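Novice: sequence? don't have it. structure:
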């Protein structure tokens, strides 16, 4: 049971990160914030939507831990939480390595079978 709970605790932040990144608007915001902090007004400019709708996207990103924000006076500035983003990238990297190893083994197997086939024919 404790292993299952540990796995759930491990995957909860990943689930939240991928939920937040499932939307193209939110992915674009994160891509922009990777370059550095920005005020909400600047972040909203490229999108054809009202500010209340855009703020919903920011709330999702913030609730899922990918960004943080701070309001100073009338300006709310956002920045990316690199730790959460790095955790998602790390998981993707692990998956990429797994699949690369599998495709390498498959290629090796196919080459072995083709060599045997040529030897048997010759």
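Specialist: Okay, I see it. What you see is a predicted model, and the numbers here were worked out from it, not measured in a lab.
Novice: contacts and neighbour counts: CA atoms only from here.
Specialist: OK.
Novice: Quick one: the strands in this protein, in order.
Specialist: 38-39, 67-72, 75-80 (DSSP state E).
Novice: list the helices and strands the first one packs on?
Specialist: In this structure, strand 38-39 makes packing contacts with strand 75-80, judged by 3 or more Cα pairs under 8 Å, 6 or more residues apart in numbering; DSSP states H and E.
Novice: Just list what the strand it packs on packs against, helices and strands only.
Specialist: Contact analysis of strand 75-80 by 3+ Cα pairs under 8 Å, 6+ apart lists helix 24-34, strand 38-39, helix 40-44, strand 67-72 as its packing neighbours.
Novice: ok so, going back, can I get the strands of the chain in TSV with distance to residue 114 and mean neighbour count?
Specialist: Supplementary listing: those in TSV, determined by distance: least, Cα to Cα, whole Å; neighbours: other Cα atoms under 10 Å:
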stretch	distance to residue 114	mean neighbour count
strand 38-39	56	18
strand 67-72	51	14
strand 75-80	50	18
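Novice: ok, and here's another one to check against it:
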């Protein structure tokens, strides 16, 4: 996984983690319910507990999920801060492209007649 200069997960890692629909479902459940175990997540999703654990590991490396032990169980909670940072990065990238496209449009619309 890549890290930003501030030590945060890089946008590309967040996007890779979110590329899988099961991981998006896992993150959605965690965000809506406030937390769950791998076992309770597997009961709600069409995958095994082992598959959920692997998806949670990917989400964890991207900083989107935090784990903490509660007695014998490991509970997972969503951390949407990396997603918000990635959204801001995407917005800035889109703005730069809009600026470039505006410049191209202006050039193409310039009167080139003698």
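Specialist: Done, it's in. Quick caveat, the model's predicted, so the values are computed rather than measured.
Novice: Between the helices and strands packed on strand 75-80 of structure 1, which one is closest to residue 86 of structure 1.
Specialist: Proximity to residue 86 of structure 1, assessed across these by Cα to Cα, is greatest for helix 24-34 (11.4 Å).
Novice: Which elements pack onto that closest one?
Specialist: Contacts defined by 3+ Cα pairs under 8 Å, 6+ apart place helix 24-34 of structure 1 against helix 51-63, strand 75-80.
Novice: Please produce TSV containing the ones you listed, extended by distance to residue 39 of structure 1.
Specialist: What follows is the helices and strands packed on helix 24-34 of structure 1, written out as TSV (distance: least, Cα to Cα, whole Å):
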stretch	distance to residue 39 of structure 1
helix 51-63	11
strand 75-80	4
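Novice: mind checking which of these is nearest residue 19 of structure 1?
Specialist: Among the helices and strands packed on helix 24-34 of structure 1, helix 51-63 comes nearest to residue 19 of structure 1, with 8.7 Å by Cα to Cα.
Novice: By how much does the closest one deviate from structure 2 on average?
Specialist: On superposition with structure 2, the mean distance recorded for helix 51-63 of structure 1 (mean Cα distance after the TM-score superposition for structure 1) is 1.2 Å.
Novice: What helices and strands are in contact with that helix?
Specialist: Counting contacts by 3+ Cα pairs under 8 Å, 6+ apart, helix 51-63 of structure 1 packs against helix 24-34, strand 67-72.
Novice: residues in structure 2 matched by it, start to end?
Specialist: Residue correspondence for helix 51-63 of structure 1 in structure 2, counting by TM-score structural alignment: residues 49-61.
Novice: buried set for that stretch?
Specialist: Residues 49, 52-53, 55-61 are the ones in stretch 49-61 of structure 2 that count as buried (16 or more other Cα atoms under 10 Å).
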